[in-house]
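A predicted structure for the sequence below; I have some questions about it.
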Amino acid sequence: MAGMDFPSAIQAGPGLLLIHGWGLVVNKDCKIGSNVTLFNGVVLGRKDTITAEGRTTVYPVVGNDVWIGAHAVILGVSIGEGAIVGPGSVVTKDVPPHCVVVGNPAKIIRRDAYPDVVNRFAV
């Protein structure tokens, strides 16, 4: 009814905040840390690599204190603790801790960012 695909069995830490969740899509096998903020239209999806030997599937891992802006797409990569993913970004490579990434494909524009935690839950 809320216009989102958010499995009830998701692996997420305390303090998860969904801002305007419309259009949110979260794969059931991704892992979300504590104090994470997700805006509308965010996709946390799997990434498949197909070779002659077969298919390899990986799922996103989102660290603690991460802020992910509206309509960002994160495909099978890790987002480091305290990172910020700008709205509309398409992330296909791991993001180091405390970095800000933006764009399609996402690129690091800052490496010493302070976490933007809206709904901090003591862990």
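Everything's here; your move. Since this is a predicted model, take the numbers as computed values, not measurements. Numbering: from 1, shown residues only.

rest of the way, CA atoms for contacts and neighbours
Noted.

so for the helix or strand hosting residue 109, what gets flagged as buried?
Assigned by DSSP states H and E, residue 109 belongs to strand 107-110. Buried residues in strand 107-110, counted by 16 or more other CA atoms under 10 Å: residue 107.

which strands or helices does that strand pack on?
Here strand 107-110 touches strand 100-102, going by 3 or more CA pairs under 8 Å, 6 or more residues apart in numbering; DSSP states H and E.

report all helices and strands that the strand it packs on contacts.
Counting contacts by 3+ CA pairs under 8 Å, 6+ apart, strand 100-102 packs against strand 84-85, strand 107-110.

take the one below as the second:
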Amino acid sequence: MGYLTMRYPQNIFLGEGSYVNGGGMLCASSNARIVIGRNCMISYNTHFRTDMHRHDDVTIPMISQGHDHKDIILEDDVWVGFGAQIMAGVKIGTGSIVGAGAVVTRDVPPYSVVGGVPARLIQRRSPL
């Protein structure tokens, strides 16, 4: 599990104190970035994809419709659990937690805990 696949590594940015464990994929594109803030923890087997297949025209085969490309942004102090998938265009707010196996398809507000497929809000984090 020590390997990590990266596509367009010149468009992947990792903040100070952050780490990404192995077994996963960070798939940026030529015109979309993956930006991971400071002090983030990315667990094993996670997948980040800045592109998605187009499928809006039913008269054209999906394979021929190309892709949309959108940045993925993780703010500071985010924890992404084992096997989670972060999809194109998602912004995960400061201090948030993404549960193991979650598929995140929309933005996550700061200090949120999300999980499931698709990911949904489970709880809000607050000071002790």
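Great, that's in hand. Since this is a predicted model, take the numbers as computed values, not measurements.

rewinding a little: the helices and strands packed on strand 100-102 of structure 1 into TSV, with extra columns for distance to residue 55 of structure 1?
Listed next are those as TSV, based on distance: least, CA to CA, whole Å:
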stretch	distance to residue 55 of structure 1
strand 84-85	28
strand 107-110	27
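
quick one: closest of the ones you listed to residue 33 of structure 1.
Distance to residue 33 of structure 1, taken as CA to CA, is lowest for strand 84-85 among those, at 13.7 Å.

so the closest one matches what in structure 2?
With TM-score structural alignment applied, strand 84-85 of structure 1 matches the range 97-98 in structure 2.

that stretch vs structure 1, mean deviation?
Here stretch 97-98 of structure 2, set against structure 1 after superposition, deviates by a mean of 0.2 Å using mean CA distance after the TM-score superposition for structure 1.

and residue 78 of structure 2, how far from residue 93 of structure 2?
Counting by CA to CA, to the nearest Å, the gap from residue 78 of structure 2 to residue 93 of structure 2 is 7 Å.

counting neighbours, go ahead and name the busier of the two.
residue 78 (25 against 20; other CA atoms under 10 Å).

the more buried one pairs with which position in structure 1?
That one, residue 78 of structure 2, aligns with residue 66 by TM-score structural alignment.

count the neighbours of residue 80 of structure 2 for me.
25.

ok, it - contacts?
Contacts for residue 80 of structure 2 (CA atoms under 8 Å, 6 or more residues apart in numbering) come out as 41-43, 46, 97-100.

ok, 7 Å please
Counting by CA atoms under 7 Å, 6 or more residues apart in numbering, residue 80 of structure 2 makes contact with 41-43, 97-99.

and if you look at residue 67 of structure 2?
Residues in contact with residue 67 of structure 2 (CA under 7 Å, 6+ apart) are 51-54.

and if you look at residue 41 of structure 1?
21-24, 70-71.

ok, these in structure 2, which still hold?
Shared with structure 2 under both residues aligned by TM-score structural alignment, their matches' CA atoms under 7 Å, the contacts from the contacts of residue 41 of structure 1 are 22-24, 70-71.

read off where the strand holding residue 109 of structure 1 ends up in structure 2.
Under TM-score structural alignment, the match for strand 107-110 of structure 1 is residues 120-123.

and the residue nearest the centre of structure 2, how far from residue 15 of structure 2?
Centroid-nearest residue in structure 2: residue 86, 2.8 Å away (criterion: CA atoms, centre = their mean). Remark: distance between residue 86 of structure 2 and residue 15 of structure 2 (CA to CA) = 17 Å.

cheers, nothing more for now.
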